[in-house]
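> can't give you the sequence, but here's the structure:
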């Protein structure tokens, strides 16, 4: 009986072992389901904004990328150059212009950073205030297919003989077509009783067409031989008996009318041209007051205010030279009497570009730059050009300290002359 129970128990244990082995085999034989048969995972949906979260992330990424992209900085427009940097020192003058009086005429380079084809600019100032800006050759003050090169010369003659000073300017230009080379162009401005300067386009064009070598002297020669501009109506000349006394009375009236203004040390009578009427030299009592030359013609007096006091003249050869300067800036201004008035016919300037930092050569001589009628040259050529117009060996001194008449003496001299 006991053997039967043991055998039954062994049989049950064996059956359990077989059953467990069968289950393992079935689990191993089950193949994995294909990926296509796996259930699709639903995307996460924002209930308020039915857009896929992946899309939101993409948009955010784009925004971040945009933030990272740096835009190139905009090119800044070049700053306008100050006038002081564009000032042409050798073509800037302190002078007297009728009817304005003492003024500063300033020449400026064009600001090519703003206008590559810009032209030079010219201004007249008085008491540090700009009172006139000369108009350009066209409304925009620019050139066409050429660039500004240099201001060659500036002069202030009364070229139309109306009693008011005018302005002649010569500039040179460099064409884009380099085979043509640099050329010069003149512009003429006529003055008025109101102190305005107007560009004479017609006369400027005529001068540029007919005067081949453009210098101040050549332009004046052209103007004075052209009857359209030289024949100015004049008053009737008094007869000889009247002429003998008219100029004396005119000078006496001038002295009485101006003596009270001050600034006068004395007077001289000099003979500049070859007629029988002398010129009245009014000597200033200081360098700043300068000297004045008073001429008589056509029944009236004309006055030319010289710079500072020093001047010489070649007696009866119709030439006078105002030579003076200060602070390493000097000049020689040559005048002659045309139609009764002192007229500038040639000018020279020389000196240091910067008198605060003077340079010397190997011999210890100061290094100056020399310009005759606006053209730079050597000192030797400058002196030669001056002597061609004005022979210094013939010159008589016009200003000498103490060598002049008092007001009472000059009036007596006029009476007895």
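Noted; the coordinates are in hand. Worth saying up front: this structure is predicted, and the values here are computed from it rather than measured.

> okay, CA-based contacts and neighbour counts for the rest of this
Fine.

> from residue 17, how far out is residue 406?
Applying CA to CA, to the nearest Å, one obtains 157 Å for the distance of residue 406 from residue 17.

> who's more crowded, these two?
Neighbours per residue, other CA atoms under 10 Å: of residue 406 and residue 17, the larger number sits with residue 406, 15 against 10.

> got the buried residues for whichever strand or helix holds residue 220?
Element membership of residue 220, judged by DSSP states H and E, is helix 216-225. Within helix 216-225, the residues that qualify as buried are 216, 219-220, 222-224, counting by 16 or more other CA atoms under 10 Å.

> what number of residues lie near residue 290?
A count of neighbours around residue 290, defined by other CA under 10 Å, yields 19.

> and it, that one's in a helix?
No. Under DSSP: H, G, I helix; E, B strand; the rest coil, residue 290 sits outside any helix and is assigned coil.

> can I assume it is in contact with residue 307?
Yes. Counting by CA atoms under 8 Å, a contact exists between residue 290 and residue 307, whose distance comes to 5.6 Å.

> can you spell out which helices and strands pack onto the helix holding residue 220?
With contacts defined as 3 or more CA pairs under 8 Å, 6 or more residues apart in numbering; DSSP states H and E, the secondary structure elements packing on helix 216-225 are strand 146-155, helix 227-230, strand 341-351.

> and here is the other one:
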């Protein structure tokens, strides 16, 4: 538990200091335990007031075969991430189209003083793409659009991978100060990001000298997925396969992504 609390503090710190790219309001909810679907889990602030999305067409992914574990986690559907608030706005920004929303987010990124790259991908079965983009300090985030809002999943993510059209995304996180590797398996449900699985691996005791090799690299000896402790990396990898086929994933930012000018031109061509 101490490890998880420390990780959350680091995540919050990074999110709170980033400017632009929608990160300053993308408060991380932390990894959820999918073995407990109780309603006392805190959701993002923008979800405190229920909104009616009856007019939003939610596509069902055809021919996407998922495991029982995936389907159960999807039904629980703990939301993660936050809805995008454009720079200067006092509340979540609403847009008339996904093109308008993504372009506003891209403009915020372009104005924050850092270098960024972008890609449009298709996570689920609808005709609205998701936006993957490089953020602060070479970290990565992913946005989707529903009704009128852009909804972002971000953390200290190194990379995002997905299987096209199957509603299956995996994001990898390396908390260097914590000697911890995290995997998030996420999906889109009713236009918002939900957590399917959360895995973590680290030394059993990060403060012990024998938890590191002669080069100072951490020796991984503890593995966990969705609160279940595992005995080895092989067992960890096997359980992760129940939630996403890691042998079939594609990089979200393939070939490094596209430039500011190129991604805006692509979005404009899709109107």
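Nice, I can see it. Here the structure is a predicted model, which means the values were calculated and not measured.

> buried sites along stretch 189-197 of the second structure?
189-197.

> tell me how far it lies from the chain's centre.
Taking CA atoms, centre = their mean, to the nearest Å, one finds the center of stretch 189-197 of the second structure at 9 Å from the center of the full chain.

> next: stretch 220-233 of the first structure.
Put simply, stretch 220-233 of the first structure sits 31 Å off its chain's centre (CA atoms, centre = their mean).

> quick one, helices of the first structure?
Using DSSP state H, the helices found in the first structure span residues 2-29, 53-68, 83-86, 201-210, 216-225, 227-230, 240-258, 379-389, 407-416.

> with adjacent residues omitted, what lies nearest to the residue nearest in space to the middle of the first structure?
Taking CA atoms, centre = their mean as the criterion, residue 108 is the residue nearest the geometric centre of the first structure, at 0.7 Å. In this structure, residue 108 of the first structure finds its nearest non-sequential neighbour in residue 87, 4.5 Å apart by CA to CA, 6 or more residues apart in numbering.

> could I get the helices and strands packed on helix 216-225 of the first structure in TSV, plus columns for distance to residue 263 of the first structure?
Formatted as TSV, the entries for these read as follows, by distance: least, CA to CA, whole Å:
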stretch	distance to residue 263 of the first structure
strand 146-155	27
helix 227-230	36
strand 341-351	21
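
> could you say which of the ones you listed is packed most deeply?
Ranked by average neighbour count under the criterion mean count of other CA atoms under 10 Å, these are headed by strand 341-351 at a mean of 23.

> which one is residue 352 of the first structure nearest to, not counting chain neighbours?
Per CA to CA, 6+ apart, closest to residue 352 of the first structure is residue 368, 4.8 Å.

> what do we get in the second structure for that neighbour?
Matched to the second structure by TM-score structural alignment, residue 368 of the first structure sits across from residue 221.

> to residue 170 of the first structure, which of the helices of the first structure lies closest?
Of all the helices of the first structure, it is helix 216-225 that lies closest to residue 170 of the first structure, at 7.9 Å by CA to CA.

> of all the buried residues of helix 216-225 of the first structure, which comes closest to residue 321 of the first structure?
Proximity of those to residue 321 of the first structure was ranked by CA to CA; the top entry is residue 216 with 16.4 Å.

> am I right that that closest one is in contact with residue 348?
No. Under the criterion of CA under 8 Å, residue 216 of the first structure lies out of contact with residue 348, with a separation of 11.8 Å.

> shared neighbours of those two, anything?
Among the neighbours of residue 216 of the first structure, those also in contact with residue 348 (CA atoms under 8 Å, 6 or more residues apart in numbering) are residue 373.
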